[in-house]
Each structure stands twice: as C-alpha cells, then as structure tokens.
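S.K.: Predicted coordinates and the sequence they were generated for:
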Amino acid sequence: MTMTADPTDRSRAAAPYELVRPGAHRVPRWWRDAAGALTWASMLVVVALWVHGGGVADLLTGGGTTVTTLGRVTGLVATDLLLVQVLLMARIPFVERSYGQDELARRHRLVGFWSVDLMLAHVVLVTVGYAMTARVAVLAQTWDLLVDYPGMLLALVGTLLLLLVAGTSIRRARRRLRYESWHLLHLYAYLGVGLALPHQLWTGAEVLSSPLATLYWWTLWGAAAAAVLVWRVGVPTYRTLRHDLRVTAVVPEAPGVVSIWMTGRDLHRLPASAGQFLTWRFLGRPGWTRGHPYSLSAPPTGDSLRITVKALGDASGDLLGLRPGTRVAVEGPYGRLHEGVRTRRKVLLLAAGIGVTPLRGLLESLPQQPGDVTLVYRARGEHDLVLRREIEDLAAQRGARVVYVLGPRVRSRDSWLPQSAAGLDDAAALRDIVPDVADHDVYLCGAEAWMAAARTAVLAAGVPEDAVHVEHFAW
C-alpha cells in the first residue's frame, strides 16, 4: 500500500465558512422525509377508501365475498405501488436530489416486486372469490372474466408485460442481458401500466365507488403520467435544444481514457454541480439512442462541460473516436455526489479507478480550508491514476490531502484495500489514514464490489449512515 505525505499545515485551525457555495443546490433534509411520507400516505388513502366502500364489512361476511374483497384491496395497493414505482424513476427533482439514482433504483426494484406479487394475489383472489360466489369452477370463472368483463384482456396483456419486466429485473437475469436489451424490455413497464387503466375504470368497483375515490385515482394516474412526460421527456428535450451542446475536444488522459469537452449556449443555466452525472447521447453515431451516464469530471463553467470516460465496454470504447462538432443530447443532472448534500466541515473523498472523476470535480468545487478535505485514491498501479497531475495541483492549491492506495485487489475476501494490505482490518486501515474519519462526510465512487466493501469499512469506522454519499452506476 502506497501513500503520499500530508502536504497541509494542520497546526493552523481552519476558519469557519459556509459548507455550500452561495447559489449551489443545497438539499434540505426534510425533502427526503416528505417523499417517504407521501408514499406511505398514498397507501393509507387507498386502504381508507377500501374501508369507506364497505371493505371491512365484506371481509367479515365470509365465503366468496371475503375472498373477493381481499382480492380488491390487494389490487388497489398493487396499483398504488405500481404508480409509486413510476414516480420513483420519473426524475422528480426533489425526490431525485434527496435519494439519488442509486437508492431510487433499489427502491424502484423493491416496490416493483411487491406490486407484481400483490397484483398476482389480486388476480387469484378475485377469480376464486367470484367462482365461490357463483358456485362455478375456477377455470370457468377465469374464462368468463376474460371474455365478458370489459378491459380484462387488456389487463391480462398488461400483467404479462409487467411479469416480463419483473423477471428481467432479477439479478441473475440482468447479468445475462446486455444493458441495451434490458433497458428496452424495461420500457414495456409503461405499456403494462397503461393497459391496466381501462380495466380499473370499467370494472373497478372501488375506483368508481365514490366521487372521492374517483378523484383520488384520476389524480394519481394523472400525476404519474405528467411526471414522466415532464421530467423524462419534456425537460431533457428542452435542455438539449436550449443548450445546443457540441463536442469541442477529445483529450487522451491515460491508456483507454479520454476527457470529452463540450460547449453550448447558456450553460450557466444548466443546474449541474461538480460530481453529478448526466445521461449523454452523442448524436449521429451508431447506437446514439442509448443514453449512458457519465459524471462531470470538472466543475461546469458558463461555457463548457467535461466528462472523463474509460473504455470499459462497447459504448464507452466508441467515445474514444468522437469527433469535434458532434451534437450532444443531455438528460440530467442527477445523483448525490455534489456539495448540496454535505453536512460536515471535513470531507473524505474515497475513489477507486475511473470513479475518481466525479470526486476530482468535488475536490475543486468544495468550500474548504487547508486540511479539511482528504482524497484517498485506490488504483492497481501508478499507470492507472487518472487525472493525477490535476488532482495534485488542486490539492496543493486548496490545501487538501491526497493518499494513493496502490496494488492489485485482495482476492481472499471483499475489501477496499490492496493485496499488500490484506492482513489489515478494513476499518482500522481507514482510521490509520484518516484518524478522525468519524467526523467526516464521505463521498464514495468506484466499482460496485469495491464500493460495497468501502462503505462497510466507512460505517464500521464510525461514520453515520446519513453522512455517506454513494452513487452506483451498475444496473
């Protein structure tokens, strides 16, 4: 394990200062609480509407009525969660800035599995309940529902599409698919949700049971549709047209690594901060319709943006041959790796490999006094240190500390350390480098497995969970 010396004069006390620059997009903590409260409130409203419509009385009746009303309440909660799932990934600014895409994606997946499970329970319970009430066979009742009830065939197709999406969201299935294929299949979820709507409006007793219920469901459906149209379609289209981004230079940084510089109109109005990522589409090239997330590797200026990309796959490898003048469509900015989530004066930037790019931007943009910021940069060897000269120049200018942790990874266990330090405890090694790490905000970026090990070490070293800021790019 190789480290640098500490270049700062730590005998001098840091002067007080604001943790976030004036005009930066600070994230109030209550935003997160508000988003969570709204999610739970929506489910409480659904259950309350079911109770108001006689759900409890039907539950106590027994027989087919009890089974049917259980099917209805599971269907209502499944539909609510389905729309919550859409809203989670609609890029609503206060939700996205509170949670970040990493955590939203995990919650989206969890809510999706719950909604599909409850939807299947709804189908089974309602079919069995109707069959018990009519005293017919379950298969005969199934056929009757599909043929004689309006909207049921569309609902069946929608359910099958949602099952397809859920199946391809299982981790093992995702690993077998290319990202582009998985993403295309995932878009069918919107079609599945849309095909379920006629069934609810035509045969959903709870939706039509009262003006209040009808108003609630129409409002929720409308909010979900509007959020997708505005934040997933409208805003990215507007920003792409307004800023008219174009590639101005492609600069080699290391073997297989380039920085892509772009310029455009009114970039001072693009609400992006150093460390955040955007989804980029480089127009006029094969596969341009597929967006890919890359972080800003330098603070945005009024007339330029920069990303730094390593050739890790077909898409990123193709960018090495980008030509100046290429037009760029952009979506974002997204992510929690920015100064707006900062809660403490001292900051640890913990990076591995190409994950250093957003943290290099933060090293430059964070308000700081000498000794407040430490960058720990994990890499296989010195030849893998991307943007090293920039980082060292910035550290000298800002009084930050840089520590290089070099060597091949530990193979005997999950660890953020190199093989040369395999005998050390992960948290203890972190405290050796940054003795007061528990008093720091920690920003983490690197490969998936490495970040999981580093996050475990950071928490074990005493850093509170809400002071650890992570963004994963794995899908």
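M.R.: Perfect, I can see it now. None of these values were measured; they are calculated from a predicted model.
S.K.: Please make it C-alpha for all contacts and neighbour counts, starting now.
M.R.: Fine.
S.K.: got the residue ranges for the helices in the stretch 301-450 of the chain?
M.R.: 314-318, 356-365, 388-398, 426-433, 448-460 (DSSP state H, counting those that start in this stretch).
S.K.: Which stretch among the ones you listed is buried most, on average?
M.R.: By mean neighbour count, with neighbours taken as mean count of other Cα atoms under 10 Å, helix 356-365 ranks first of the helices of the stretch 301-450 of the chain at a mean of 26.
S.K.: Which elements pack onto that helix?
M.R.: strand 346-352, strand 373-379, helix 388-398, strand 440-445 (3 or more Cα pairs under 8 Å, 6 or more residues apart in numbering; DSSP states H and E).
S.K.: Between helix 448-460 and the last one, find me the angle.
M.R.: Pointing back at strand 440-445 there. Calculated by axes from the mean of the first three to the mean of the last three Cα atoms, to 10 degrees, strand 440-445 forms an angle of 170 degrees with helix 448-460.
S.K.: what's next to strand 440-445, contact-wise?
M.R.: Strand 440-445 has contacts (Cα atoms under 8 Å, 6 or more residues apart in numbering) with 337, 342-352, 355-356, 358-359, 451, 454-455, 458, 463, 467-472.
S.K.: any idea how far Q101 is from the nearest residue to A474 once chain neighbours are set aside?
M.R.: Of all residues not flanking A474 in the chain, E448 sits nearest, at 6.8 Å (Cα to Cα, 6 or more residues apart in numbering). Distance, E448 to Q101, by Cα to Cα, to the nearest Å: 14 Å.
S.K.: Next: V126.
M.R.: The value you get for V126 to Q101, if Cα to Cα is used, is 36 Å.
S.K.: so what's V86 up against?
M.R.: 108, 224, 228.
S.K.: let's see it at 7 Å
M.R.: Going by Cα atoms under 7 Å, 6 or more residues apart in numbering, V86 touches A224.
S.K.: Can you get me a residue count around E382?
M.R.: 14 (other Cα atoms under 10 Å).
S.K.: Counting neighbours, what do you get for the nearest residue to it once chain neighbours are set aside?
M.R.: The shortest distance from E382 to any non-neighbouring residue, by Cα to Cα, 6+ apart, is to L406 (7.2 Å). Residue crowding around L406 was assessed by other Cα under 10 Å; the count is 23.
S.K.: mind listing the strands for the stretch 201-350 of the chain?
M.R.: Under the criterion DSSP state E, counting those that start in this stretch, the stretch 201-350 of the chain contains strands at 245-254, 257-263, 277-282, 292-295, 304-310, 327-334, 346-352.
S.K.: Dump these to CSV, plus mean neighbour count.
M.R.: What follows is the strands of the stretch 201-350 of the chain, written out as CSV (neighbours: other Cα atoms under 10 Å):
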stretch, mean neighbour count
strand 245-254, 18
strand 257-263, 22
strand 277-282, 20
strand 292-295, 20
strand 304-310, 22
strand 327-334, 22
strand 346-352, 24
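S.K.: right, and those - which one's nearest W218?
M.R.: W218 lies closest, by Cα to Cα, to one member of these: strand 327-334, at 28.5 Å.
S.K.: Can you spell out which helices and strands pack onto that closest one?
M.R.: Under the contact criterion of 3 or more Cα pairs under 7 Å, 6 or more residues apart in numbering; DSSP states H and E, strand 327-334 touches helix 93-134, helix 235-243, strand 245-254, strand 277-282.
S.K.: what about versus this one:
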Amino acid sequence: MLRKLLFWSVAFMFPLPLVLTYDALAREPEQLRFYITLGFTAYAWWLLAILLSVRPPWLERLVGLPSIYGLHGMLGIFAIVLAYVHRDNSYSGSRLAILLGDWSFYAAVGVFCFSVFFLSGWLVDRVRLLLTAKRLLERVFRHQLSVWVHRLNLVIVAMIWLHAHLLVRVNQYFAFMMLLDLYTVAVLSIYAWKKWIAPDTYLTATVVSNEARGASTRRLSMDLDHPSVGIRPGDFFFLRFEGTPAVRREWHPFSVTDDDQKTLSFTIRQHGDFTGSLTGVAPGTRVRLEGPFGRFESIVRKQDANAPLVFLGMGAGVAPLLSLAAAHHTTREIHVLWAVRDQQDAYYRDVLARYQESSGGRMRVTTQVGRFRRGDLTDLLPAAAVSNGAFFIVGPNPAVLANQRLLRRIGVSSRRIHQERLTM
C-alpha cells in the first residue's frame, strides 16, 4: 500500500519544478498566473502519462501494471479537466497559439473517449450493453488502429509545446522555457528509445511448437536464445512475432504457463483478430519478448507460510496459475479452481492431476464447466481459506470482476484478492 501511495504521489511531484520555477519568475497578475499554471500542469501530466506508457519493468515489479495503467488513465482525465479550466480563463494575442491550444484540447478529448471505450475496461467491463457494442465496433476499429489513435498523444504534446512557445506571457522567461523543453525532450527521447530502439535488446526466442488446446485455445512453446533468470512463476510477457505474414507485428501480453526459464510455453485463447491468426505461427518463427512482468510470485512470498493459496482461473486464465502451482505445490497448501466452457477445454487436467499427486496432499483441484457461483465457492472453500487465504484470479475482465464480488460476499477481504485480467 505504501509503495502505491508513493507511486501516485508522483502525479503531484512531477510538475512541481515547473510550478516553482514559473512562480518565481512570473510577473503576471496572480489570477492569470494561476490559470497559466493549470495549463502547464496539464502538459506535465500528459508527459508523465506518455512516460508511464513505456511500462518500465522495474516500476512494474514495484507496483504492478494495473497501478501503472490506472495512473496513466487518471492523468489523462485530470489533464483534460485542467486544460479545460485553463482554456476558458486564459487569453492570448497570438491567433496560432489559440488554434493550437483548441486543436490539442479537442484531440485530447477525442483520444480519451476512444481509449475509454476501446483500450480500457473502466466502462465496458461493467456494462454488458457497452461490451456488446465494443465487440461489434472492433470489427472496424481493430487493435492496431486503436494503438495508433492512442499515439496521437504525441501529436497533442507537440501542439501544446508549440502553443507554449508562442505565448509571450510564458516564452519571455528563459529559465522556465529551458526547463519545459528539458521535460519534453527527456520524455519523448525515453519514449522513442523504448518503442523503437530498446526492442533490439529484448529477449528473443524461436517457436518450437504450436498446438491446439480445446476448440479455441492454442499452446505455443518457444526456446529462448539465452535463459532468463529473471522469469518468475506467474509472469507474463508482451510478445511480437517476426516475419510471419499471417500475424501482424504487434505487441500483445500473454502469461507463461510453466516455470521453465529456457523453454517458455504460453496458453492463448483465440479471441479477436490478432489471437485468431496465431494458428498461422509455424515452428521456427522468431519472437521478441518484452518483460517479464508480474507480481504474483512476490505476493506469494510475502504470505504467511501456513496461509492457503487459492488459484481461481477462467479458461486460458489458468496459465499463470499453473506456473505458480508448479513452483509451490510441494511446499504450500493450494486449491486450484478452474472454470472451463466445456469438458474438452479442460486441457490441463492431467498436468494438474500430476501436481496434485506429487503434492503430498497439499494441493486440491476443482475443475468445473461454467463459472463458479456463490454456493459453489461456499461449499468448496474451507473456513481457513476464506479467513486467511490469499486469492489469485485470472481471466477475462468481466469474469474477474464478477468473481471478486463473489469472494467479497462470502467474506474474503479485498486486500487478500489479487487479480490479473487477460484483456488489459
């Protein structure tokens, strides 16, 4: 909790040098200075949002990607609010500066609305009608288009930067403008390095097998060119397949199914235009891997050694839980709950049975067709697990949210529920 509070405090600290520098130099009336300060605070928050979008692995290990994405989204909202107040209460003699300010504001509102609907689960995962509408619209607004629309934030930043340089009330303060330019150049340089240069330094691998698992799931295995000692149970990577015409060169997150640090396996449900094309990935295909990411293993290690671990997976969501079970089934009390669409989708039943057999009675496995209901969880989970256990949920966003609600209703504390959603 302390780490997350410190992390969110970055939103306050990041624009502070700009605020203090401008306040020390500016000679405008106090009210006008206030509205100008709101403008470049919004700009600093847009820059910080871009910085967070590169997913620094060290930061992810500290607070997790959900927290990073959460602050990224909230910065977008707060920046638009501040920009609106700044726009309605400031004035300039430069016609071009006014136009750039207006264009950047309307573009930011458009990107925000698009992102909330297509790149975030804030609304669509909680309102079934919106989720249905999103799935229909995704046939036109595919993932790659969504990513490029999101990158319009770079154009917005460029317009705001030029807008600031055209304002006499701002550009007359040399020290402030130098600091503003330093912020801009530093953030955009980090973004450019991470997106276009750093991939050459990522882990690389070769696909060795691509097998069907059930009606709509595939298991891809790949040999890393060099073993990675940084991989931990429950981790996931962003993968990009190289030189395969059937699959676009996009980055997508997938969880590791086992705890091998040389040959990685990924269990992927084919849902959507990208995952649907994974059938065309042949052995020998080269892959780049960004990561690893994930905090499940560090959370497990912080739990009391006698506290039960409850792994609740929906469909392909069992993948990271399998790797955790592989690592801990001989030393921890574990109960795996796996919900599948039908019996043929229980493709890891034998693997789980093997873990259970070698666990010395520490591990229990329950596989069920259809989602677990409140009555199921009440009957299956002993009182010790409900009162003291650590719960790990993985699956599609709506299913994860539904199971979180069920667990809270039967008495599981929110702080003991940890989740990973398959659609970030």
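M.R.: Here it is on my side, so go on. None of the values given here were measured: they were computed from a predicted structure.
S.K.: Need the helices of the stretch 301-450 of the first structure in TSV (columns: distance to L118 of the first structure).
M.R.: What follows is the helices of the stretch 301-450 of the first structure, written out as TSV (distance: least, Cα to Cα, whole Å):
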stretch	distance to L118 of the first structure
helix 314-318	38
helix 356-365	40
helix 388-398	51
helix 426-433	41
helix 448-460	31
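S.K.: picking up where we left off before, next, format the helices and strands packed on strand 327-334 of the first structure as JSON lines and append distance to G54 of the first structure.
M.R.: Formatted as JSON lines, those follow (distance: least, Cα to Cα, whole Å):
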{"stretch": "helix 93-134", "distance to G54 of the first structure": "16"}
{"stretch": "helix 235-243", "distance to G54 of the first structure": "43"}
{"stretch": "strand 245-254", "distance to G54 of the first structure": "57"}
{"stretch": "strand 277-282", "distance to G54 of the first structure": "48"}
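S.K.: Select, out of the ones you listed, the one closest to G381 of the first structure.
M.R.: Ranked by Cα to Cα, the member of those that lies closest to G381 of the first structure is strand 245-254, at 12.5 Å.
S.K.: picking up where we left off before, out of the helices of the stretch 301-450 of the first structure, nearest to R232 of the first structure?
M.R.: That would be helix 314-318 among these, by Cα to Cα, at 21.7 Å.
S.K.: which residues in the second structure does that closest one align to?
M.R.: Per the alignment by TM-score structural alignment, helix 314-318 of the first structure matches residues 273-277 in the second structure.
S.K.: what's the matching range in the first structure for stretch 215-228 of the second structure?
M.R.: Using TM-score structural alignment, stretch 215-228 of the second structure pairs with 255-268 in the first structure.
S.K.: can you list the residues that contact that stretch?
M.R.: Residues contacting stretch 255-268 of the first structure (Cα under 7 Å, 6+ apart): 242-253, 301-311, 320.
S.K.: do stretch 305-318 of the first structure as well
M.R.: Stretch 305-318 of the first structure is contacted from outside by 256-263, 294-298, 354, 357, using Cα under 7 Å, 6+ apart.
S.K.: excluding its backbone neighbours, what's nearest T301 of the first structure?
M.R.: Here the residue nearest T301 of the first structure, using Cα to Cα, 6+ apart, is H268, at 6.7 Å.
S.K.: Just give me the neighbour total for G375 of the second structure.
M.R.: Based on other Cα under 10 Å, the number of other residues close to G375 of the second structure is 10.
S.K.: Give me the distance between it and A390 of the second structure.
M.R.: 20 Å.
S.K.: Same question for S298 of the second structure.
M.R.: S298 of the second structure sits 12 Å away from A390 of the second structure when distances are taken as Cα to Cα.
S.K.: which one of these two has more residues nearby?
M.R.: Legend: neighbour count by other Cα under 10 Å for S298 of the second structure and A390, higher for A390 (23 against 14).
S.K.: The first structure: which residue goes with the more buried one?
M.R.: In the first structure, A390 of the second structure lines up with D441, judged by TM-score structural alignment.
S.K.: ok, now I77 of the second structure?
M.R.: Match for I77 of the second structure (TM-score structural alignment): F113.
S.K.: got the contact list for that match?
M.R.: The contact partners of F113 of the first structure, by Cα under 7 Å, 6+ apart, come to A166.
S.K.: Tell me the spacing between it and T289 of the first structure.
M.R.: For F113 of the first structure, the distance to T289 of the first structure equals 28 Å [Cα to Cα].
S.K.: again, but for L120 of the first structure
M.R.: 34 Å.
S.K.: again, but for Q368 of the first structure
M.R.: For Q368 of the first structure, the distance to T289 of the first structure (Cα to Cα) stands at 40 Å.
S.K.: Those two: which has the busier surroundings?
M.R.: Using other Cα under 10 Å as the criterion, Q368 of the first structure and T289 rank with Q368 on top: 23 against 14.
S.K.: Can you tell me the closest non-neighbouring residue to I36 of the second structure?
M.R.: H86 (6.5 Å).
S.K.: ok, the equivalent of that neighbour over in the first structure - contacts?
M.R.: Counting by TM-score structural alignment, H86 of the second structure corresponds to H122 in the first structure. Listed by Cα under 7 Å, 6+ apart, the contact set of H122 of the first structure reads 71-72, 74-75.
S.K.: one more time with 8 Å, if that's ok
M.R.: Contacts of H122 of the first structure (Cα under 8 Å, 6+ apart): 70-75.
S.K.: can you list the residues you listed in a markdown table and add neighbour count, distance to W40 of the first structure and secondary structure?
M.R.: A markdown table is the format used below for the contacts of H122 of the first structure (neighbours: other Cα atoms under 10 Å; distance: Cα to Cα, whole Å; DSSP: H, G, I helix; E, B strand; the rest coil):
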| residue | neighbour count | distance to W40 of the first structure | secondary structure |
| --- | --- | --- | --- |
| L70 | 21 | 20 | helix |
| G71 | 23 | 20 | helix |
| R72 | 23 | 19 | helix |
| V73 | 21 | 16 | helix |
| T74 | 23 | 15 | helix |
| G75 | 26 | 17 | helix |
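S.K.: how about the residues you listed, which pair is most distant?
M.R.: Those two in the contacts of H122 of the first structure that are separated most widely, counting by Cα to Cα, are L70 and G75, at 8.5 Å.
S.K.: do you know how far R409 of the first structure is from D148 of the first structure?
M.R.: In terms of Cα to Cα, R409 of the first structure sits 62 Å off from D148 of the first structure.
S.K.: Same drill for the two, tell me which one is more crowded.
M.R.: R409 (20 against 10).
S.K.: separation between the more buried one and G264 of the first structure?
M.R.: On the measure of Cα to Cα, R409 of the first structure and G264 of the first structure end up 41 Å apart.
S.K.: what's the answer for V328 of the first structure, then?
M.R.: Taking Cα to Cα, one finds V328 of the first structure at 10 Å from G264 of the first structure.
S.K.: Having no further points to raise, I will conclude here.
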